[in-house]
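Visitor: Okay, structure incoming, though there's no sequence with it:
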């Protein structure tokens, strides 16, 4: 019984580690996706350019349970007036998965 329990714990730990690694790998790839789609033309990690920094966006949405969906919609459809007069252009060619990945990546930004 002890062996079975220890084996089960090892399998669960390996699965959790693999899932965390895959999630962080996905988020790491999001930076390349952001670069490829011109996000860095208006945004930077920690400073305002034309649009807010990714850190500022993450701070604004902290604690909002609908943050990922809301931000994904802004990325896909564009937005106006959330951060001043500059409008964020729509990115209709991005897949829903890519939009969600970018939204989650921005929300994970830390100073």
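Guide: Now that the structure is in, tell me what you want to look at. These numbers come from a predicted model, not from an experiment. Numbering: from 1, shown residues only.
Visitor: For the rest of this, base every contact and every neighbour count on C-alpha atoms.
Guide: OK.
Visitor: counting contacts, what elements does the helix or strand containing residue 20 pack onto?
Guide: Assigned by DSSP states H and E, residue 20 belongs to helix 2-36. If contacts are counted by 3 or more Cα pairs under 8 Å, 6 or more residues apart in numbering; DSSP states H and E, helix 2-36 sits against helix 96-107.
Visitor: try this one side by side with the last:
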């Protein structure tokens, strides 16, 4: 009888030890941290404005001009990037007219000491189309 009692005490001790070390947990009951959804892919300008006539017309005119030798969309080369210009100026008709005049007449001092050459052969309407495109690039 003593052996049987000793055996039962040993079994209970072993069961208690097993449970205390995690043996009583079920795999289905474990909690996992929720997985965060991947951030949405940022839409490119081409995707965002692919059907916008202002974007299309302005981009066409910029591609056939010499603007891209001094300006890029998001990186400064000689002059400011288009994104910097868009960040500085609100998209209003007054600013479109002001900036179109600056494109045609040229200037210096607003973005540093490097002068922007005049573009007297550019029509006011073409310059405005280009400026409207640039001002769309505001983030």
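Guide: That came through, no problem. Note that the coordinates shown come from a computational prediction; the quantities given were computed from them, not determined experimentally.
Visitor: For the helix or strand that the helix holding residue 20 of structure 1 is followed by, which residues meet the burial criterion?
Guide: Later in the chain than helix 2-36 of structure 1, the nearest helix or strand by DSSP H and E is helix 54-61. Neighbour counts using 16 or more other Cα atoms under 10 Å place 54-59 of helix 54-61 of structure 1 among the buried residues.
Visitor: ok and helix 54-61 of structure 1 relative to helix 96-107, angle-wise?
Guide: 90 degrees (axes from the mean of the first three to the mean of the last three Cα atoms, to 10 degrees).
Visitor: Average offset of helix 54-61 of structure 1 relative to structure 2?
Guide: For helix 54-61 of structure 1, the mean deviation from structure 2 after alignment is 0.4 Å (mean Cα distance after the TM-score superposition for structure 1).
Visitor: Would you pull up how far stretch 24-33 of structure 1 lies from the middle of the chain?
Guide: 9 Å (Cα atoms, centre = their mean, to the nearest Å).
Visitor: and the residue lying closest to residue 87 of structure 1 once chain neighbours are set aside, what does it touch?
Guide: Nearest non-adjacent residue to residue 87 of structure 1, counting by Cα to Cα, 6 or more residues apart in numbering: residue 80, 4.5 Å away. Contact analysis of residue 80 of structure 1 by Cα atoms under 8 Å, 6 or more residues apart in numbering lists 86-88.
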